[in-house]
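A.B. asks: quick one: sequence and predicted model below, then my questions.
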Amino acid sequence: MLDETDKRLLAALQKNAHLTAQELGEALNLSPSQAGRRRQRLEAEGIITAYAAKLDPTRLGLRVQAFVQVQLATHGPEQSRSFARLVATQPAIISAWTLTGDADYLLRVYCDDLPALNRLIHEVLLPHPAVARVQSQIVMDQFKQDAPLPT
């Protein structure tokens, strides 16, 4: 179970994963060794799964963000596995979810430009034998950035 100190530690690390044990201890009113042990325990328990840098997509030339809904024509386990393997090979697809409702999958995509998005849809996704329909929504503006998880 997470106590309030664990939750505050997780919130602090989501804002800045580079905090040292000293800095965490100061923020949590703990000694650096206590803060470090708590972090290590949360890592060992799999609550903290990784540390990563957040990158600015526009500075990387990724000017188009889109959400792509995919509906499969057939829903067997092999078709699902085959589609998942295809998604895993595409760096432009940064996350994917299975859904209830009309669409079977929702893909979050970053592309250099609209022609790159068009190629992804028409040359990669639609030719897959299990895919029946693809619908995309291009992001006009992201007014709330990806937020930390609530703790």
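C.D. replies: In hand now; what should we look at?
A.B. asks: for the rest of this, base every contact and every neighbour count on C-alpha atoms.
C.D. replies: Will do.
A.B. asks: what residue is smack in the middle of this structure?
C.D. replies: Ser95 (5.0 Å; C-alpha atoms, centre = their mean).
A.B. asks: ok, second structure coming up, stack it against the first:
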Amino acid sequence: MAKPQPPPALDDIDRRILAALVENAELTNKALAVRLGLAESTCAYRVRALRASGIIRGVHLDLDLAALGCPLLAVVKVRLGSHDEVGVSTLFDQLVAVPGVLRVLHVAGADDFHLLMAVQDAQALRDIVLRHVTVHRTVRSTETQLVFEARYGVGIPLVPDARST
């Protein structure tokens, strides 16, 4: 297994660029440069470097799942009966490919995986869990929790907050 590499050092400009892009990932390079008071070439170079280093891994859409026919959100907790490395890795790969799964977290504690799912209704949720989750030999049990509401958090601080100093 490859030894994890330390993340590249980020300076204040990198952090300001990231903060601006977290707030609005659709900012053009020109708008980013104007907003931060930097040259366009500096912003373009820095964003390319942040992507190349893996700090920026992608851009994601925030979809209205209800408008797309999947108004029911659920967290499905999965407990395994066995925990060999290959089996866990294989199951992880299979879980992220399940229709309706938005995110899979491999977690410590009583559960082994948490799946955030969006589906049409309770019957669809039941069917997906039975057809795609509990069928795996290593899955010992599942527990499903309905999500009433979800909100994004503020995220990690990328630039110092002037109010906290």
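C.D. replies: Noted; the coordinates are in hand. Keep in mind that this is a model prediction, so the values were computed, not measured.
A.B. asks: circling back to that earlier point, aligned counterpart of the residue nearest to the centre of the first structure in the second structure, please.
C.D. replies: By TM-score structural alignment, Ser95 of the first structure lines up with Arg103 in the second structure.
A.B. asks: which residue of the second structure lies farthest from its centroid?
C.D. replies: For the second structure, the largest distance from the centre (C-alpha atoms, centre = their mean) belongs to Ala39, which lies 31.2 Å off.
A.B. asks: show me where the first structure has its strands.
C.D. replies: According to DSSP state E, the first structure carries its strands in the segments 64-72, 93-98, 105-111, 131-138.
A.B. asks: which elements pack onto the shortest one?
C.D. replies: So the one you mean is strand 93-98 of the first structure. The contact analysis (3 or more C-alpha pairs under 8 Å, 6 or more residues apart in numbering; DSSP states H and E) places strand 93-98 of the first structure against strand 105-111.
A.B. asks: ok so, going back, now check the first structure for the residue matching the residue farthest from the centre of the second structure.
C.D. replies: Checking TM-score structural alignment: Ala39 of the second structure goes with Ser31.
A.B. asks: and Leu18 of the second structure, by the same measure?
C.D. replies: Matched by TM-score structural alignment, Leu18 of the second structure corresponds to Leu10 in the first structure.
A.B. asks: hang on, its match packs against Thr151?
C.D. replies: Yes: assessed by C-alpha atoms under 8 Å, Leu10 of the first structure is found in contact with Thr151 at 7.0 Å.
A.B. asks: so which of those two has more stuff around it?
C.D. replies: The residue with more neighbours, out of Leu10 of the first structure and Thr151, is Leu10; 23 against 12, by other C-alpha atoms under 10 Å.
A.B. asks: ok, that one to Leu28 of the first structure distance?
C.D. replies: 11 Å (C-alpha to C-alpha, to the nearest Å).
A.B. asks: again with Ala132 of the first structure
C.D. replies: In terms of C-alpha to C-alpha, Ala132 of the first structure sits 52 Å off from Leu28 of the first structure.
A.B. asks: more crowded one of those two?
C.D. replies: Leu28 (18 against 14).
A.B. asks: quick one: contacts for Ala96 of the first structure?
C.D. replies: Neighbour list for Ala96 of the first structure: 87, 105-108 [criterion: C-alpha atoms under 8 Å, 6 or more residues apart in numbering].
A.B. asks: run through the helices of the first structure in chain order.
C.D. replies: Taking DSSP state H, the helices of the first structure run over residues 4-15, 21-28, 32-44, 77-88, 114-119.
A.B. asks: okay, those helices in JSON lines with distance to Pro127 of the first structure next?
C.D. replies: Shown next, in JSON lines, are those (distance: least, C-alpha to C-alpha, whole Å):
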{"stretch": "helix 4-15", "distance to Pro127 of the first structure": "39"}
{"stretch": "helix 21-28", "distance to Pro127 of the first structure": "50"}
{"stretch": "helix 32-44", "distance to Pro127 of the first structure": "41"}
{"stretch": "helix 77-88", "distance to Pro127 of the first structure": "11"}
{"stretch": "helix 114-119", "distance to Pro127 of the first structure": "11"}
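A.B. asks: and of the ones you listed, who's closest to Lys54 of the first structure?
C.D. replies: Minimum separation from Lys54 of the first structure across the helices of the first structure (C-alpha to C-alpha) falls at helix 4-15, 10.8 Å.
A.B. asks: that closest one against the second structure, how far on average?
C.D. replies: For helix 4-15 of the first structure, the mean deviation from the second structure after alignment is 1.2 Å (mean C-alpha distance after the TM-score superposition for the first structure).
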